[in-house]
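Undergrad: For reference, the sequence and a predicted model appear below.
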Amino acid sequence: MSNGYCWDNAVAESFFKTLKSEQIYENKLVSKEQMRTDLFEFIEVWYNREHRHSTLGNLTIDQFNSKKQNLKKTA
């Protein structure tokens, strides 16, 4: 990883900010297993399928991947 490039971790930092503010801080203390389940649902259901990402042209991750696959099939 190069030093001095301020956007290196922008996407990862945005994800963790969203995770913390939407999921972690909103929940009361729960068991480790419940937190694992909640995090899975947050990432796989909401973040990948519903949350629109500005870095992907305001598409969800699933929409972006589908579009990418369709382009590969037509090429």
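TA: Received the coordinates, thanks.

Undergrad: contacts and neighbour counts: CA atoms only from here.
TA: Fine.

Undergrad: and the spatially closest residue to residue 61 that is not a sequence neighbour, how many neighbours does it have?
TA: Spatial nearest neighbour of residue 61, chain neighbours left out: residue 48 (5.0 Å); criterion: CA to CA, 6 or more residues apart in numbering. Residue 48 has 18 neighbours, counted by other CA atoms under 10 Å.

Undergrad: And for residue 27?
TA: With other CA under 10 Å as criterion, residue 27 counts 12.

Undergrad: got it, and residue 42?
TA: Per other CA under 10 Å, the neighbour tally for residue 42 reads 16.

Undergrad: how near is residue 7 to residue 74?
TA: As defined by CA to CA, to the nearest Å, residue 7 lies at a distance of 33 Å from residue 74.

Undergrad: if you count what's nearby, which of these two comes out ahead?
TA: residue 7 (9 against 6).

Undergrad: distance of that one from residue 65?
TA: As judged by CA to CA, residue 7 and residue 65 stand 23 Å apart.

Undergrad: let's bring in a second model and compare:
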Amino acid sequence: MNALDMAIRARTPAPGGIVHADHGVQFTSWVFTQKIRSAGLLPSLGTVGDGLDNAMMESFWSSMQIELLNRKKWRTRIELANAIFEYIEVFYNRRRRHSALSYATPHEYDLAHTPQPISA
């Protein structure tokens, strides 16, 4: 829930955006789906065992496993949590190249496709 709250606050997604998740108990909980819907977003949950509906997230988890988690032993959960946050928010979203986005990072893509307020 904390990650979802942070993502919604940071990106202020337009209504109708899709939140990709799998059938894990945390993602199918009433609280999680209500939070998604109250933000005007849609949950993306395919059928159980259907790997193609969640391919983008599976690719992300694979990248994080290879690029971060397999490279070091973590001493504490807090150290690991901080490293994961840094990987996602600083490296993956802002600097890592994503071929599906014509080599724009998710952060760059959001900036380019988010209407900017008009100032007087």
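TA: The structure has been received and is ready for your questions. Computed from a predicted model, the values in this text were never measured in an experiment.

Undergrad: got a list of what the residue nearest to residue 61 of structure 1 touches?
TA: 60, 61, 62 (CA atoms under 8 Å, 6 or more residues apart in numbering).

Undergrad: neighbour-wise, which of those leads?
TA: Neighbour count (other CA under 10 Å) singles out residue 60 as the most crowded of these, with 19 neighbours.

Undergrad: Which residue of structure 2 sits opposite that one in the alignment?
TA: Structural correspondence for residue 60 of structure 1 with respect to structure 2 (TM-score structural alignment): residue 105.

Undergrad: which residues does its match contact?
TA: 92, 93, 94, 95, 96, 97, 98.

Undergrad: Residue 38 of structure 1 too?
TA: Counting by CA under 8 Å, 6+ apart, residue 38 of structure 1 touches residue 23.

Undergrad: picking that back up, what's the counterpart of the residue nearest to residue 61 of structure 1 in structure 2?
TA: Per TM-score structural alignment, residue 48 of structure 1 is aligned with residue 93.

Undergrad: and that match, how far is that from residue 67 of structure 2?
TA: 14 Å.

Undergrad: what's the spacing between the longest helix anywhere in structure 1 and its chain's center?
TA: Ordering each helix of structure 1 by length in residues (DSSP state H) puts helix 61-74 first. Distance, stretch centre to chain centre, for helix 61-74 of structure 1: 17 Å (CA atoms, centre = their mean, to the nearest Å).

Undergrad: From the contact counts, what lies against it?
TA: helix 48-49 (3 or more CA pairs under 8 Å, 6 or more residues apart in numbering; DSSP states H and E).

Undergrad: Ends of stretch 38-56 of structure 2, what's the gap?
TA: Length of stretch 38-56 of structure 2, first residue to last, CA to CA: 24 Å.

Undergrad: chain center to that stretch: distance?
TA: 13 Å.

Undergrad: How about stretch 45-58 of structure 1?
TA: For stretch 45-58 of structure 1, the distance to the chain centre is 7 Å (CA atoms, centre = their mean).

Undergrad: Repeat that for stretch 87-106 of structure 2.
TA: For stretch 87-106 of structure 2, the distance to the chain centre is 11 Å (CA atoms, centre = their mean).
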